[in-house]
Each structure stands twice: as C-alpha cells, then as structure tokens.
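In: no sequence on this one, just coordinates:
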C-alpha cells in the first residue's frame, strides 16, 4: 500500500532503533534516568502501542502520554450540557461516535438515546446540515468538538448554513486548541519533559510555527510526526539528536503531509467563524486561558449556547469528576493508565468511568487494547 507500507518497513525500523540507541547512550539516559518524551496526540499513543514501540525502543526513552484526545479532555459539565440539549423536545442532537459513551455526571449520550432522546451519530457536520434541511420543523444541533483538525469542517458548515439561511441548525461549540495546554504543562513545576512529538493532523491545519514558543521560551525540542512506526521512530531520533547536540528547535518529520504554514483555506474559515474564549475548562488541567473557541457574534444564530441558554453563556461549569477516576492525572502525563486504581476494575471499556477508556484516542483504551487487560488481571 503506497505511502503506508514503506513506513512500516522492519529493516528501516531496526536501523532507526539502532541509531536512537546510539544517541541515547551518548546522552547517558538510562532506565533509571530516562528522557521523557511526550506524544501530544492520542493517535500517536495508539500507534506506539499498536506497533510495540514502547517495548522495542531503548530503555532510556520513556513515552509520556499527553492531553491530545479531544474527547478525553472534555469536562463532565460539557457532557451534561450535551445531554440537556439533546433531551429537549424537538431537538435532533448529532455527534461523532467517539462522544456517545463518554460519561457525564448524570448519564452519557448513549444512555440519553436509550432513554428516548433523538441522538444520531454522524461522520461530518455536513451530515447534520442535511438533517436540518430534511427536518425544517426540528432543531438540529451538531456537537462541535475536537482540536484544530476538525475545527475547519465545522466552520465551513456554519458558513454554508448562513448562505442557505437555515434557521434550525446550530453548533454546540467545544473546539479547542493545542498550543495552550502544552504551555500549561510546561508551566507546571512538577512536569519533567525533555521533548515533544508534535501532532500530525493538527499541524496539517495550523502548520509548525504555532509551536515555536516551545523551543524559544522553554528550550524544549518538538518534532511534528506522522503515525506510522518509522514516522514515530524517525521523530524520536530527531528529538534525541537535538538533545545530544544541545539544540531546541521545531522540526517537521511529517513534511509529506504538513505544510510549514498550514492550510490557508482552513485557517481563513476558522478566523471568520470563531474567536477565542477568555478561558476554557479542560479535564485534569482546569481552566486554560484562550484555549477554547467560540462562535463569533456574526454567526450567533448558529451558536447552540446562545440559542438554548446553556454552557458558558450561563456560567455553569466545574462538575466534579467521578470519585476514584484518575483521567486528569493520566492526561497530564503524571500517571500511567495502569497506575489508576480503577483501571480494569471499576473502569473497563464495557463499563467506563472516564473518557480515556472509551475514546478511540484515549490512553486507557490504548493500554487496554494492546495488553493492559492482561496487566489488570494480574
């Protein structure tokens, strides 16, 4: 398979592992005192475990799992607000499948659907637009969530709705941005991080320069990486090479997909439709300044928060997490999923306590799928 199989070549992977080991030995990192490299994206976390890179790589490298799962970082209050909108008469609530089983304080969207709410899984906000066209007597709400990767498609859908004059379509906007939580982690005195594996899909939209502050202000290297095993190994080699040479730069391993300055059409759509929120709550990280997006006043007719008087429009937030759930610590890289006392016991994919166990990019789901179930049983 072109553009995939060549990045899964075992010969190339072994060569990269050997080169990484030589650099790590030269740095003097060991299992007792490893280099801590954070992969920000949950897709990278799953690739690392799917291909066993955590076991193949030099023991002087420790992967730290970051807050790069947009479903996982959503606070419970926002899930509760989704349910509240969905349970209103006349509403068709639409969402990506990842969000269906994320627990809220009262119930998940899946449970609300079972209780009679009209909740439908869609593959794109354009599917929600089509539902609005076909159901003029119903309010169709799209659950807009995700990092910069999914933000443009929601923005373009809102622009299309405005052109058509659709009055029964709105977006519950929970789009968030990547650079701000990285800064929050770097400002945490308890975090020990030596470098970052930068997100590939997000960077495809925003380019590489939004990460410049990481190298410039904090002296930490970042390498934007692809998702195949040799992509990740090459990005690790680029990071340890920088560390060995005393450099801190932003580099782009995923240049075949990620342009330096991002996608101008997507960036323009985002700028037209959204503005920064003063702050936004992240699970485990709390309120982070300017880390969330909201719909601009010119598109207020399509803002579900304003239309339904919910969310930050009313100031309701900070619903406490379920007792015993350590999702916040896992997302901050302070705890491995298997270190959570509920992992594989009170929290499983069938009966999850937290979003990290049910999201396709969740760290707990990765651990469970690729060996954590065995660990939990031991």
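Out: Structure received. Since the model is a prediction, treat every value here as computed from it, not as a measurement. Residues are numbered from 1 along each chain as shown.

In: C-alpha only now, for contacts and for neighbours.
Out: Fine.

In: which residues are in contact with stretch 255-274?
Out: Residues outside stretch 255-274 that contact it (Cα atoms under 8 Å, 6 or more residues apart in numbering): 151-152, 155-156, 158-159, 200-201, 203-209, 252, 293-296, 299.

In: What residues of it count as buried?
Out: Within stretch 255-274, the residues that count as buried by 16 or more other Cα atoms under 10 Å are 257-260, 262-263, 266-267, 269-270, 272-274.

In: all helices for the stretch 51-200 of the chain, in order.
Out: Listed in chain order, the helices of the stretch 51-200 of the chain (DSSP state H, counting those that start in this stretch) span residues 53-56, 76-86, 109-114, 125-134, 151-164, 179-186, 200-206.

In: Measure how far the fourth one is from the centre of its chain, please.
Out: Yep, that's helix 125-134 we're talking about. With Cα atoms, centre = their mean, to the nearest Å as the basis, helix 125-134 stands 25 Å off its chain's centre.

In: Put this next to the previous one:
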C-alpha cells in the first residue's frame, strides 16, 4: 500500500459528515487536478477553490492601466501569465505598444538600463511570495526611467473577508505553502478555524486534508504544518523585513471581491519615485462585469469552473473571457487542461 493510498483510507475512516475545505493557492489546485486527488476523497469531502491565483484576482482597472502605459509609449514588462488577462477593452497581448515578457523584476531593470531614453514599467503582481525580490531590487536604486505598477495582494485579509461573509460554508483551509515559506504561519493564528499548511505533492495534500478532517472531528480549530521541510512558524524573517522596509499595507480591490482593507501593498514615501501609478497619474477605474463569466464565484468557492456556461466553449485558454482561464494557476485553465470532474 502506498503512502497516498494509506492516507486516503484513513480519510474515509475519519470523515463521517459533509466537509468543505478551501485552498487559497492555484498551485494546489493544479496538483489536485493533475494527480486526481478528488477521486480518492470520501464523497462527503469537497475541496473548493479560493482566491489563490494572483493573476486571476488582478482587477480589470489595473490591466487597463498597464495597457494605457503601453499605448503611451512605455516599455511594459510583465510575467507571461498576465499577457492574455482581459481588460475592459483589450489585453496586454493585443494592445498596441512595446510589451515584453520577463521572468522577474531584475530583467525589467536591465531593460531600463539598456533603454535610457524610454520609460520602463514592470507590472509587479503576486502574493507575498514575489514581494521580497521586488523590495530587494528597489533598495538597490534602479535607474530613474524605471518604475513598477504595484499589484500585490496579501492572503490573510482575503481569508478574513471570506470567513466574515460565510457564503461558502467552509469548515477549514489548506494554507498556501509558497506564501507560508516566506511569511510563516503565525499570521493565521488569528483565525479560529481548522487550517493546515500543505506542500504540493499529492501525499502532502492528502495529509493536510487528513489533519483537517481530524481537527474538525475533534472540534479543534488550530493551525498545523504538514510542510515542515520548507515552512517554519516564523517564516523567512529577512525577507519579511525587506518587505516592511519598502511596502506598507493598503486597501485594494480584488477582481470578484470588493475593496478589502489592508489586503494590498503600497510603496512607502521614500520609494514613491518608482510608483508608476503616481508617476504617470494613472486612475484605476472600477469596471462592472457584463459578460457571463463566473470567475468571481469560482474565486469565492461558490462555483466550479464547469458550472460556467462559457467554460470550454466561448472561453478557452487561447481565447479567454475571464482571468481564471488564463494563468497556469487559474482554476478554469487547470480544469480545462486536466478535464477535471467534480
């Protein structure tokens, strides 16, 4: 008997009532779909997706601002995942301008040094995982023609908002291993709900689910770590201090969500020269959803991708209608790729 089979057997013995577990990491959804984790779960246990894809929760107003910068003649540097995310009128893939795919901020700075007569803007998107590298780069004093469009989001405030709404009827959370590797998991002590940090192998996820099921059965609500080979309680304190030196929490909108207090990051005054929004006087417009896309409901754990009437028809990875069909961390893209079933 393999480890995964053994854990699945124990799960079937522990779970004796309906349980809804949410993960907040797109990489977890990719692993769950790829390895068929749902197929070995007890029928009473359901895993739902949360806002775990940073590309998916980037509002259309920020995509529109990035497209506007390209149209103004800036060199816009972006991760490839963001290229096809629809704005209200176009995407970075189709906008008229100089848009370049980079692996990270250091390449964008290199492009700025190579093009001193052009403004270069890096779309700085991501959860806590990508922030330390950005902070470390800004501390090195990049060239004056370089700036960033800050689109970072923080996971705990979004979890708090979801729990306050109570709309998804959640019994526990799988915590994101990548984020917790940087931030630790001390921030999650505030939530009196079963939570387990998980890695990304199928056995990691099954173990986290078993630990959650045991907490729920025993009436417990605590934070446990099923990923100790990578994650510690304190996290990477040096990386956290870098973040605090450059950024401060801010109230921001998430696509599919309202403005969530302290769920984003803004540059501190001493680094505002690198703030593209201020430098180019950009306004993030609030865009009202008009199409039939249900990405907002998928990101809140209220629907599966296959519930959408556009899924796999009008909306595909090549021609996406909503952001969840774009990124490799997007639930719709993952379900399309692996033909995931409920």
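Out: Cool, got the structure. It should be emphasised that the depicted structure is a prediction, and the values quoted were computed from it without experimental measurement.

In: Mind checking which of the buried residues of stretch 255-274 of the first structure are in helices?
Out: Here DSSP state H is the test, and those give 266, 267, 269, 270, 272, 273 as lying in helices.

In: For residue 82 of the first structure, see how far away the equivalent of residue 123 of the second structure over in the first structure is.
Out: In the first structure, the residue paired with residue 123 of the second structure is residue 143, using TM-score structural alignment. For residue 143 of the first structure, the distance to residue 82 of the first structure equals 8 Å [Cα to Cα, to the nearest Å].

In: Now the common contact residues for the two.
Out: Taking Cα under 8 Å, 6+ apart as the contact rule, the neighbours common to residue 143 of the first structure and residue 82 are residue 172.

In: in the second structure, what residues pair with stretch 255-263 of the first structure?
Out: Against the second structure, stretch 255-263 of the first structure falls on residues 228-236 (TM-score structural alignment).

In: tally of neighbours for the aligned residue in the second structure for residue 241 of the first structure?
Out: In the second structure, the residue paired with residue 241 of the first structure is residue 214, using TM-score structural alignment. Residue 214 of the second structure has 16 neighbours, counted by other Cα atoms under 10 Å.

In: Mind telling me what element residue 214 of the second structure is part of?
Out: Using DSSP states H and E, residue 214 of the second structure sits in helix 202-217.

In: which other helices and strands contact that helix?
Out: In terms of contacts (3 or more Cα pairs under 8 Å, 6 or more residues apart in numbering; DSSP states H and E), helix 202-217 of the second structure is packed against helix 3-14, helix 26-34, strand 172-176, strand 195-198.

In: average offset between the longest strand along the second structure and the first structure?
Out: If you go by DSSP state E, the second structure has its longest strand at strand 259-267. Once fitted to the first structure, strand 259-267 of the second structure is off its aligned match by 0.7 Å on average (mean Cα distance after the TM-score superposition for the first structure).

In: Trace that strand over to the first structure and give me the residue numbers.
Out: Counting by TM-score structural alignment, strand 259-267 of the second structure pairs with residues 287-295 of the first structure.

In: Okay, now the matching stretch: how far is its last residue from its first?
Out: End-to-end distance of stretch 287-295 of the first structure (Cα to Cα): 19 Å.

In: now do stretch 140-148 of the second structure
Out: End to end - Cα to Cα - stretch 140-148 of the second structure spans 14 Å.

In: before we move on, what about stretch 119-137 of the first structure?
Out: End to end - Cα to Cα - stretch 119-137 of the first structure spans 16 Å.

In: Provide the contact partners of it at residue level.
Out: Outside stretch 119-137 of the first structure, the residues within contact range by Cα under 8 Å, 6+ apart are 86, 90, 92-97, 100, 109, 112-113, 138-142, 144, 153-154, 157, 161, 166, 168-169.

In: Can you turn the buried part of those residues into a PyMOL selection?
Out: Those of the contacts of stretch 119-137 of the first structure that count as buried under 16+ other Cα under 10 Å are selected in PyMOL with:
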select buried, resi 86+92+93+94+95+96+97+100+109+112+113+138+139+140+141+142+144+153+154+157+161+166+168+169
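
In: Can you find the partner of residue 52 of the second structure in the first structure?
Out: By TM-score structural alignment, residue 52 of the second structure lines up with residue 68 in the first structure.

In: Spell out which residues sit in contact with the closest residue to that match other than its chain neighbours, please.
Out: Counting by Cα to Cα, 6 or more residues apart in numbering, residue 68 of the first structure lies nearest to residue 41, which is 4.1 Å off, once chain neighbours are set aside. If a contact means Cα under 8 Å, 6+ apart, then residue 41 of the first structure has 66, 67, 68, 69, 198, 199, 200, 361 as its contacts.

In: show me the residues around the fifth one that make contact.
Out: Contact criterion Cα under 8 Å, 6+ apart gives 39, 40, 41, 222, 223, 224, 225 as the residues in contact with residue 198 of the first structure.

In: run the last query once more with 10 Å
Out: Going by Cα atoms under 10 Å, 6 or more residues apart in numbering, residue 198 of the first structure touches 38-41, 44, 68, 178, 208, 211, 221-226, 235, 250-254.

In: cool, the second one as well?
Out: Contacts here follow Cα under 10 Å, 6+ apart; on that basis residue 67 of the first structure touches 38-42, 73, 178, 181-182, 185, 282-285, 328-333, 362-363.

In: residues near the nearest residue to residue 332 of the second structure once chain neighbours are set aside, how many?
Out: Closest residue to residue 332 of the second structure apart from its sequence neighbours, by Cα to Cα, 6+ apart: residue 325 at 4.7 Å. Residue 325 of the second structure has 29 neighbours, counted by other Cα under 10 Å.

In: And the one 3 residues further on, by the same measure?
Out: Each residue near residue 328 of the second structure was counted by other Cα under 10 Å, and the total is 19.

In: hmm, back to that, for the helix holding residue 214 of the second structure, give me the average deviation versus the first structure.
Out: Aligned to the first structure and superposed, helix 202-217 of the second structure gives a mean residue distance of 0.6 Å (mean Cα distance after the TM-score superposition for the first structure).

In: okay, the angle between that helix and helix 26-34?
Out: Relative orientation of helix 202-217 of the second structure versus helix 26-34 (axes from the mean of the first three to the mean of the last three Cα atoms, to 10 degrees): 100 degrees.
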